[in-house]
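Student: When you get a sec, could you give me coordinates for this:
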Amino acid sequence: MTVLQFDGVIHRHVKQNACEVESLLRRGLDAASGKAGACDLIEAHKWFNLAAMRGSTQAVRYRREVSQEMSNTEIAEAQRAARDWLSVH
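Tutor: You can find the predicted model right below:
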């Protein structure tokens, strides 16, 4: 396990298979683009955060981009959602 820090947040990095990381990244892209309806930056940030924690450098960049359009409250909500997802998966 590796400990990484992104945007001031410490993450435990666990190497995952490429398909899982790609799936998390794709979910973030779908949420950011509104593929399933309206654009949801909170959901996008959550998925990008999870993919970044698994080593996706693309996800780090996308998460940074969407966070520039979000309030601190929205970012905190996205981070909570990512932690909740991790507690189940």
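
Student: going forward, measure contacts between C-alpha atoms and count neighbours the same way
Tutor: Noted.

Student: Now do the helices in the protein.
Tutor: Secondary structure of the chain by DSSP state H: the helices cover 18-33, 41-53, 57-67, 72-88.

Student: out of those helices, which comes closest to residue 6?
Tutor: Closest to residue 6 of the helices of the chain is helix 57-67 (CA to CA; 7.7 Å).

Student: this one as well, want them side by side:
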Amino acid sequence: MARMDVGSADVSGFASSLDSGEAYFELGLMYAAGRQVELDLVAAHKWLNVAVFKGCFEAAARRAELAAEMSADEVKAALREARLFLTLH
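Tutor: Purely as a prediction, here's the structure:
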């Protein structure tokens, strides 16, 4: 899989410009690890949700692992954000 150095770029624009489950999966992993972005489990869960919706089923396992480390309110927030993103895109 190709890697892209996003640096200070808008990472949500990065993923939506590629519009593939694999790109959203990579974005979720970036947020989960704090790689090139600030660590954010809610954002990571959000992007992994989008990845699954876009057909990257490998993201489902990572999303479940991540959810185990999050509070119920964090998971709810991530689900809301994913629904909003998918509604708008």
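
Student: Now compute the TM-score of the two chains, please.
Tutor: After superposition, the two chains reach a TM-score of 0.74 (TM-score structural alignment, normalised by the length of structure 1), with 72 aligned residues with a CA RMSD of 1.6 Å.

Student: ok so, going back, and of the helices of structure 1, who's closest to residue 3 of structure 1?
Tutor: For the helices of structure 1, the distance to residue 3 of structure 1 is smallest for helix 41-53, at 9.3 Å, taking CA to CA.

Student: The closest one vs structure 2 - mean distance after superposition?
Tutor: For helix 41-53 of structure 1, the mean deviation from structure 2 after alignment is 0.6 Å (mean CA distance after the TM-score superposition for structure 1).

Student: Need the contact partners of that helix.
Tutor: Identification of contacts with helix 41-53 of structure 1 by CA atoms under 8 Å, 6 or more residues apart in numbering yields 4, 11-14, 21-22, 24-25, 27-32, 58-60, 62-63, 66-67, 70, 74-75, 77-79, 81-82.

Student: Please apply the same query to stretch 62-80 of structure 1.
Tutor: Here stretch 62-80 of structure 1 has contacts from 32, 41-46, 48-49, using CA under 8 Å, 6+ apart.

Student: again with stretch 18-35 of structure 2
Tutor: 11, 15, 36-41, 43-48, 50-56, 59, 66.

Student: so how far is that stretch from its chain's centroid?
Tutor: A distance of 5 Å separates the centroid of the chain from that of stretch 18-35 of structure 2, by CA atoms, centre = their mean, to the nearest Å.

Student: Now it: buried residues?
Tutor: 20-32 (16 or more other CA atoms under 10 Å).
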